[in-house]
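Q: Okay, structure incoming, though there's no sequence with it:
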């Protein structure tokens, strides 16, 4: 496939199509959000719900060393089609746009529209989309109270468990929770996209003994996320670094959490239930929790080597000898490197260089560790490795790294849930029995 030019996302015109009639929500009880605008997007839902065959010219997603007979973890197995994302050894593509193009030229709101609605937004569509997202930045008092109560009574609760609980509560209060129609699902997706950053902020500030801050309608999505967590307006570079990280994490085809969402959706369950399943899958440190584990590993290396009593090479040799799993390295698909890792590493280093010089030592250490891994094991870093350093440099508490992942991946999850519901067949694979041979109970 030809490479995508830097200006491709910005310059491509979006064809116009018919306007679907507005659909309003008659709210009852505690309001979830102001959703009465009707979300008028030209041709949006027709794109959002249609499963499109991925372009056949894209390289195979199957790795060169994957055995067709070893199906553990479904390694190398193609189990369905999607028009949302293509992941292969050389490219990551969201609905036809390469990830480097999007990270350089798009905003997270634009990418969210692309994934959820199905095409690049026009200027008018984007303005309406952003306006509606701002209006939906509302967390019901009962949900905010529950999050605060958990922080007070169970401060050691994993933030991912808190996010999962918050999403479940939001589902209870959403008047369209059980509606799996495409219009309702798009609105619910947008409500979750708008409110999850607020829930993260409420929880973090409650842990710090601080009251929540109201969302700022003047801030874009990424900047508002940082504002809700810290109560401080982020600078331009901090907002852009967060924006890029959200773009990079937004979608990744049939990964463990997305596949979990699709399996749940295939039973005709509701969107909130499917998303809760995705959160549960993402909590594991072999998936979303890897960015937290990668930063913890770097902190261990820094502690053991900073006084000069041990070199980084010696630390790594000891880890190799102990057969420790080094987090943030390797990928099931990207055998020659994760396209996203270099992008986020460069943005993180730029932030450290311009805004927090003291954090540059983490990137120096990361480069050393990365070099040793390549020389000794020929294993490349994945996006979780620079993510840990980048978020740490920005002062984000390590336990909130994976919830921020949720704030991004909610777009991909919801796009897949809508796609699954649009052309549904329950996902029910077969298992190869490996138990004892048939026996006689009375024998």
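A: Thanks, I have the structure now. Keep in mind the model is a prediction, meaning the values are calculated, not measured.
Q: rest of the way, CA atoms for contacts and neighbours
A: Noted.
Q: what separates residue 242 from residue 222, distance-wise?
A: 6 Å (Cα to Cα, to the nearest Å).
Q: residues in contact with the closest residue to residue 368 other than its chain neighbours?
A: With Cα to Cα, 6 or more residues apart in numbering as the criterion, residue 368 has its nearest non-adjacent residue at 7.6 Å, and that residue is residue 312. Neighbouring residues of residue 312 by Cα atoms under 8 Å, 6 or more residues apart in numbering: 301, 305, 368-369.
Q: Can you flag the buried ones in those?
A: 301, 305, 369 (16 or more other Cα atoms under 10 Å).
Q: Export these to a markdown table and append columns for distance to residue 129 and secondary structure.
A: Formatted as a markdown table, the buried ones among the contacts of residue 312 follow (distance: Cα to Cα, whole Å; DSSP: H, G, I helix; E, B strand; the rest coil):
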| residue | distance to residue 129 | secondary structure |
| --- | --- | --- |
| 301 | 44 | helix |
| 305 | 49 | helix |
| 369 | 42 | helix |
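Q: now for the helix or strand residue 228 falls within, which elements pack on it?
A: Secondary-structure assignment from DSSP states H and E places residue 228 in helix 221-230. Helices and strands touching helix 221-230, by 3 or more Cα pairs under 8 Å, 6 or more residues apart in numbering; DSSP states H and E, are helix 108-117, helix 182-207, helix 236-249.
Q: also this one, for the comparison:
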């Protein structure tokens, strides 16, 4: 069998290697030494992804990083796309990896960097980049001339600290801010920062931005859109000052859509009061997350969303992990959700963390072939709680009545409607569980 493997044609070996992770590639060439020359081609390295480090025992991380360092030094010139996410503090080994990318990967076209995947696990002092780390990241952007896609994701930055450790400031100082195409600034990225982030205007290559709502104003956002920004995620977890609330109004969105009709907004609202006025009528809202609000979302709010965002809304998440007194919610909400699913023509994801009957779930699945429908099992009641609607015939009524009686019947019926194996959700229900780009410690 080993002989057969060694005799595979070059094109076959390269294709096989392209599907393996960087670590599997190294293991494969150790097992079949004749494959090693086939690693010396870009086709064998479509993507190098180093992530999920935090899920491993810290004692094995040292060896894993050492192997990655060797990999960059030997095969770096063949790599085109690198995603790097540390699960523990960067340290000496992480710095060596960053320097290796800068020095041995001259042809890389895409580089995404997450300084630490779980920034809430340790104190800011433990997770911040050092001056040397920052210099190394800037060197990657400076040395790798073919970079066209750069993501800087969730750096921990203390703005009152030494400027040399502030990655955002140093990217500007090194004249490489224009190379960043994706920037995610979580709350930990803005420690001790006051006022608006005016320096965002220096990131002239941005296509995608995530930032706290109060850190951006009309002038900054309009400048970014003129420079090519295509989408923005706005996060808000406290009530805005009046001067901030007056920013990003109806006129701005009109101006933005004239520049880029396809511009989209993702909105995350948490721990605040939400009413209809919270949603500007012509904001091109693509994704909305409402999490642990201080009030109940009413049918009127849902109807407002449907009226003004039916052509743009693709994802809707409404969860409430802590405010148990509000569990019952607005009794008209299930019907409003069904209307939302029917009328929002591009909606593909619905996550709902409040009590919901099995009948309502069947109606949601029947209304649209969603890609994702997430309902916590603990919130489901198995009952026929809807009155007969005008557009229901006797067969449909009987179908509802037959499939709403138990969990297995419900799951099988929804699976048939959606076209994939669907099950109720049994883990802790919070939007952080679901979104990678939205699911960091904001």
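A: Right, received. Where do you want to start? None of these values were measured; they are calculated from a predicted model.
Q: Overlay the chains and give the TM-score.
A: TM-score of the superposed chains, computed with TM-score structural alignment, normalised by the length of the second structure, equals 0.25; 187 aligned residues with a Cα RMSD of 7.2 Å.
Q: circling back: distance check, the residue nearest to residue 368 of the first structure against residue 369 of the first structure.
A: Taking Cα to Cα, one finds residue 312 of the first structure at 7 Å from residue 369 of the first structure.
Q: sec struct for residue 15 of the second structure, please.
A: helix (DSSP: H, G, I helix; E, B strand; the rest coil).
Q: Determine the next helix or strand in the C-terminal direction from the helix or strand harbouring residue 362 of the second structure.
A: Here residue 362 of the second structure sits within helix 358-367, counting by DSSP H and E. Downstream of helix 358-367 of the second structure, the first helix or strand assigned by DSSP H and E is strand 372-374.
Q: Next SSE downstream of that next one?
A: With DSSP H and E, the next secondary element past strand 372-374 of the second structure is strand 380-381.
Q: Remind me what whichever helix or strand comes after that following strand packs against, helices and strands.
A: As assigned by DSSP H and E, the chain's next helix or strand after strand 380-381 of the second structure is helix 394-403. On a contact count with 3+ Cα pairs under 8 Å, 6+ apart, helix 394-403 of the second structure meets helix 358-367, helix 407-418.
Q: re the thing from before, between the buried ones among the contacts of residue 312 of the first structure, which is nearest residue 98 of the first structure?
A: residue 369 (28.1 Å; Cα to Cα).
Q: residue contacts, that closest one?
A: Residue 369 of the first structure touches 312, 316, counting by Cα under 8 Å, 6+ apart.
Q: now the buried ones among the contacts of residue 312 of the first structure as JSON lines including distance to residue 150 of the first structure?
A: Listed next are those as JSON lines, based on distance: Cα to Cα, whole Å:
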{"residue": "301", "distance to residue 150 of the first structure": "33"}
{"residue": "305", "distance to residue 150 of the first structure": "37"}
{"residue": "369", "distance to residue 150 of the first structure": "37"}
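Q: Identify each buried residue in the helix or strand hosting residue 134 of the first structure, please.
A: For residue 134 of the first structure, the host element (DSSP H and E) is helix 123-135. Of the residues in helix 123-135 of the first structure, 125-126, 128-130, 132-135 count as buried by neighbour count, 16+ other Cα under 10 Å.
Q: got a markdown table for those, with distance to residue 317 of the first structure too?
A: Formatted as a markdown table, the buried residues of helix 123-135 of the first structure follow (distance: Cα to Cα, whole Å):
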| residue | distance to residue 317 of the first structure |
| --- | --- |
| 125 | 54 |
| 126 | 51 |
| 128 | 55 |
| 129 | 51 |
| 130 | 50 |
| 132 | 53 |
| 133 | 49 |
| 134 | 50 |
| 135 | 53 |
